[in-house]
Structure formats: C-alpha cells, structure tokens
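*Asks:* One predicted model, sequence on top.
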Amino acid sequence: MIPATRSVIGMTTGDDSTHREMLTGGMANAGAVFRQGALVDRPAPRTARAIHAHLLALRQHGFDAAPAPVHLTHHGREQLTFLPGDVALPPFPPWAMTRTALMSVGGLLRRLHEAGARVPLDIHVAWPRDLADPEGGTLLCHNDVCPDNVVFRDGRAAGLIDFDMAAPGRPLWDLAMTARYWAPMLDPASATAYYPAGLDAATRLRILADGYGLSLPERAELPRTIEQATAVCRAFVARRVADGDTVYLHAFAERGGWERWDRIQDWLVRHRETFTTALLE
C-alpha cells in the first residue's frame, strides 16, 4: 500500500517568489498543494499546531531535515518551507532504490528518532491512530516514510516531508513502516507495479537496518513488527473502503483488492525466517 493520506511535494524549477506552482504527486491532496518561492502552501492536518511545535523542537535539537513551519491560516491550510531536491514518485525510478539511497534512508530515520527522543511528547494531543503503533510509545513516529515523502540530494536522503500521520510509537515501529515501502516488504507480484525489477527484500531489509544502526535484539523483532504494521495498514484501508472513500475505492480495485493483501501477508509469514536470518547474519 502507498497511503493516499500523504501530502504531495515534488521538485520544481525556478525561484520566482511571485509564481504559484502546483506540486505534483500524491492522491488525497492532489491539486491542493502549491509552491510559491521558498514556501509550500498545503491543506493543514488536524494536528497541525502540535506538529508545527514538534518540528520547531526538532530543529532546536539539530534535526533540520524537515520543513520549518511558517504559518497556519484560518482557512485550514498551512505554510512550510520548501525542501529542494528530488522526490521519487511511483513507479519508483532506479536512482531511488540504490544501496546508497537505502542506507541513507535508514540514517535519516535514525537522526529523526535521536532528535525526537529529546522532545517531550504532547500527551494532550489526539494524534491520529490510522497508522499508529498499537503498542504506543513515547516517540512521535513519522509513520509514512514512503519514497514519496523523502527528499533526495545527490542520491542520498536529505529530508522528510508530510508528518500528517505522526503519532506516538516505538522507533522499531517507524522502521518497520519504512521497511514496508523501501525493501519493499511486498510479494514480487505486488511490488512489480511500483518498483524496479530484481529487488531482493531480505538483502535490502538488512541494508536499511544497517543504515539505521539497529540493535541485534531489535533486528530479531523486526520481521514480526513488519507483519504487525502490514495488518494495521490493511485495517486502515478497510476502514476507508467501508466509509466509501472514492480515492481508496479506486486504488483498492485497481491494486487487486483483498486478494493482494492476503498474498502479501502470507508471503511475509512464509519468509519470516529468511528475513530474520538476513538481519542477524
């Protein structure tokens, strides 16, 4: 699954601060995200005020690889600084799937978590539960580090965008969600529509864990956590389909419905030992 709830920010050209340019990509916010000079104007998530405070706190702790919040309007929109670079949109190009790119995604996520661990979690915020860690936690996880939400420069991950799905959880949960998109943790038939051919999920899972600097005990837990994250994503899609969300209904039918989800979950369980071995060897 590539969540349809993400925002859409891509690379643009030119630096005319008076020019308002629609940014391409994404699904739910398609046609609603614009760049004007150094700023991005987009629909604000329900938790925008809390996210803005968190992003500012991250910068105080040395993490400047996320947009800086600038303004919240009275019309349900927000302005943030634009992160220049390249963003991979599906079908994902080979340059975004290199070993260097994958290692850098792990390193960027580790930097986010290290800075986030020093920021007190606002427990009074009704953080979204859609993709949140069911076990909870004290770290504000991104929860949607898919290729669409990573800004690259010179072939390396340099920025993270779209914190709309951020919610409390374990660092391992955020890495598991990230692995789903970057290994990817999909059966070959499901992966072929969006990813270059020939990607070895077990090898790439190890590379991502190495880039993150994942401990041995957490490596042993990661495959089952990915299975748990996949089940949460499936339930999220089920709720959207049941609610009649047209974006999800279209994507659900186009991508194979529940048969595809059954295939992915079965594939993960059958290859659990392979993934564990690759992580621990």
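*Replies:* Right, received. Where do you want to start?

*Asks:* From now on I want contacts and neighbour counts done on CA atoms only, so please keep to that.
*Replies:* Fine.

*Asks:* Tally up the residues packed near the nearest residue to Ala65 once chain neighbours are set aside, please.
*Replies:* If the residues on either side of it in the chain are set aside, Ala65 comes closest to Gly159, at 4.3 Å by CA to CA, 6 or more residues apart in numbering. Residues near Gly159, counting by other CA atoms under 10 Å, number 24.

*Asks:* for Leu112, same thing?
*Replies:* Neighbour tally, Leu112, other CA under 10 Å: 23.

*Asks:* ok, it - contacts?
*Replies:* If you count contacts by CA atoms under 8 Å, 6 or more residues apart in numbering, Leu112 has them with Leu58, Phe63.

*Asks:* close enough to count as contact, the residue nearest to Ala65 and Pro147?
*Replies:* No: contact between Gly159 and Pro147 fails when scored by CA atoms under 8 Å: they sit 11.1 Å apart.

*Asks:* residues in contact with Val237?
*Replies:* Tyr248.

*Asks:* in what helix or strand does it lie?
*Replies:* helix 216-242 (DSSP states H and E).

*Asks:* another one to put next to it:
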Amino acid sequence: MTTEDEADGEALAGGTANAGAVFRRGAWVERPAPHHAHALHAHLLALEESGFDAAPTPVSLTADGRERLTFVPGDVALPPFPSWVMTTTALGSVGALLRRLHEASAGIPVDPDAAWPQDLADPEGGTVVCHNDMCPENVVFRAGRAAALIDFDLAAPGRPLWDVAMAARYWVPMLDPESAAALYPAGLDASARLRILADGYGLTPEDRAALPGMIERATEVCRAFVARRVADDDPVYLRVLAERGGWQRWDRVQAWLAAHRETFTAALLD
C-alpha cells in the first residue's frame, strides 16, 4: 500500500483495470462502481444476510459513479507472489472459501434483469453467481488462510465448476513452467496442487473428471477477454500483454494444458 494525501485517503495497491483508483477511507473502501452495481450490491447484501461473512458489505453509491464498501482487514498478496500465499494450507483454504461462497450463493435468486458482466462469465450460464476473478490479489488472508473475497466486479451467474476452473488458473497455477516462473515461487507441482484445490473445495468425482477441460475453456475465455481489450487499444492490457510475453505466452500455456490434460485428470481422480 502507498499513502496519498490525507484528503484522498489511502491508495490501495493492486488490481488491473482499477489500479490507482481504489482508496481506503477509514472503515470504507471507495472505488469505481461497475455498471451493474445495484444488482451486485443487492447480491452482496443477500450473501451477508445468508450468513456469508467473507465479502465486503456495500455502503452506498456516489453521484460521481463510485461505490463505497466496508474495508476487509487482512493480507493480500501482489505479484510476484510471495511463498506464504502459495503454501498447501493456503491453497486448500482457497478451495474451501470458494465452496462456502457457492453454497451461500445457491440460495439467492439471480436477478434475471441485471446486466451481469460477460467478460469472464461461464459461457453456459448458470444459477449461481460466481466470482470469476478469484486471483491472489482478490483474496484476503488471515493467519495463512483465505478468509474473504474482494472485487466482485466480474461476478456473474454460472456453474460452480467454472469458478473452480478460473481459480485454478491463478492458484495452482495452470501455467507452463516458463510462464509461471515470472510471477510464482519456483517448484510448484501443478498436478499435486490441482488435487489440493479440488480436495479443499470438495469436488465430486464427476466434476474432477471435467475440471481439466473446463480449465482449458476458461483459458480460452480469458484470452478472448484480453484480445478484446487489446483491440480497443486499452493501454493497461497492451502493457500487461507486452510485459508477460505477448500472444506467444498464451499459445504456450494453451498447448501445455492440452498436452497435460490426462496427467491432470489422473492426479484428480487417483
């Protein structure tokens, strides 16, 4: 974190699209509001009412297009990711937290009229509002375990397994060794870690068998998301693409996932 002028609050580091635009002001966080903020805030309040205490509570929307949410205390890892956030204990707790979110969300009706963002949403849709962006920067840790989720901007209805696949991309990570080395500690065993995430979540055998293919599909959707931003000359995504190896990196990751599909499936089911 870096501290700005007191009048502007404390700038919170991290993020991509909202980098430099998120501030803590005491017990609140103020940030740009997503276009579907009314529906999202209603869902977050319903989560809280259901007993899910691991997400920010909406406070208000401002006239200038920003939202206020409660500040969630704890530790958030930023890239390059430190070893403490990549322990097996941390990984299992990420799966357990995502399961808690899905169980709470399953009891909340989806607003059919809301313009849920489709950027990273499950192409098949679904009846559970998924987070869709459970990267390390969006998970708050306490005492080495995942305790809360933040930044629900890309949340949208989908299948729970889709959310697990999205999370696996970041937390295993589901990246070829060359790509992983740029952001993650050395020596992470993808097959073993994928099993730990699945165990932490409590995936059924059927979902375990489907997970590797779902991760490949999620990777395609993420690539298309970046491609749209690059085609629109978004400076943030142009910079990130260049810094992380360009389209060759995406080609390498996708080829690696396909080549290891059977290995990952065996690790999940054995």
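*Replies:* Thanks, I have it. Quick caveat, the model's predicted, so the values are computed rather than measured.

*Asks:* ok so, going back, after the helix holding Val237 of the first structure, which helix or strand is next?
*Replies:* helix 246-254.

*Asks:* following that following helix, which helix or strand shows up next?
*Replies:* helix 257-270.

*Asks:* how big's the offset between that following helix and the second structure?
*Replies:* Taken over the aligned residues, the distance from helix 257-270 of the first structure to the second structure averages 0.5 Å (mean CA distance after the TM-score superposition for the first structure).

*Asks:* Would you mind confirming that Cys233 of the first structure makes contact with Ala132?
*Replies:* No: applying CA under 8 Å as the test, Cys233 of the first structure and Ala132 come out as separate, 9.4 Å apart.

*Asks:* Which one's more surrounded, these two?
*Replies:* Neighbours around Cys233 of the first structure and Ala132, counted as other CA under 10 Å, are more numerous at Ala132. The numbers are 27 against 19.

*Asks:* Alignment lookup: the more buried one to the second structure.
*Replies:* Using TM-score structural alignment, the equivalent of Ala132 of the first structure in the second structure is Ala121.

*Asks:* and stretch 184-203 of the first structure, which residues are buried?
*Replies:* By neighbour count on 16 or more other CA atoms under 10 Å, the buried set for stretch 184-203 of the first structure is Pro184, Met185, Leu186, Asp187, Pro188, Ser190, Ala191, Tyr195, Leu199, Ala201, Ala202.

*Asks:* what span of the second structure lines up against that stretch?
*Replies:* Under TM-score structural alignment, stretch 184-203 of the first structure corresponds to residues 173-192 of the second structure.

*Asks:* for stretch 248-266 of the first structure, same thing?
*Replies:* Going by TM-score structural alignment: stretch 248-266 of the first structure matches residues 237-255.

*Asks:* now the equivalent of Ala53 of the first structure over in the second structure: how far from Gly246 of the second structure?
*Replies:* Counting by TM-score structural alignment, Ala53 of the first structure corresponds to Ala42 in the second structure. Distance, Ala42 of the second structure to Gly246 of the second structure, by CA to CA, to the nearest Å: 38 Å.

*Asks:* Please apply the same query to Arg229 of the second structure.
*Replies:* For Arg229 of the second structure, the distance to Gly246 of the second structure - CA to CA - is 13 Å.

*Asks:* can you check Gly26 of the second structure too?
*Replies:* 39 Å.

*Asks:* Looking at these two, which one has more neighbours?
*Replies:* In this view Gly26 of the second structure and Gly246 are compared by other CA under 10 Å, and Gly246 has more residues nearby, 13 against 10.

*Asks:* pretty sure Pro157 of the second structure contacts Val129?
*Replies:* Yes: assessed by CA under 8 Å, Pro157 of the second structure is found in contact with Val129 at 4.0 Å.

*Asks:* show me where the stretch 51-200 of the second structure has helices.
*Replies:* For the stretch 51-200 of the second structure, applying DSSP state H, counting those that start in this stretch gives helices covering 88-105, 160-171, 177-181, 190-201.

*Asks:* okay, those helices, which one's buried deepest?
*Replies:* helix 160-171 (a mean of 24; mean count of other CA atoms under 10 Å).

*Asks:* For it, give me every contacting residue.
*Replies:* 86, 91, 95, 98, 102, 122, 128, 130-136, 174-175, 194, 197, 207, 211-212, 214-215, 218-219.

*Asks:* Kindly recompute the last result at 7 Å.
*Replies:* Here helix 160-171 of the second structure makes contact (CA atoms under 7 Å, 6 or more residues apart in numbering) with 91, 102, 122, 128, 130-135, 174, 194, 207, 211, 214-215, 218.
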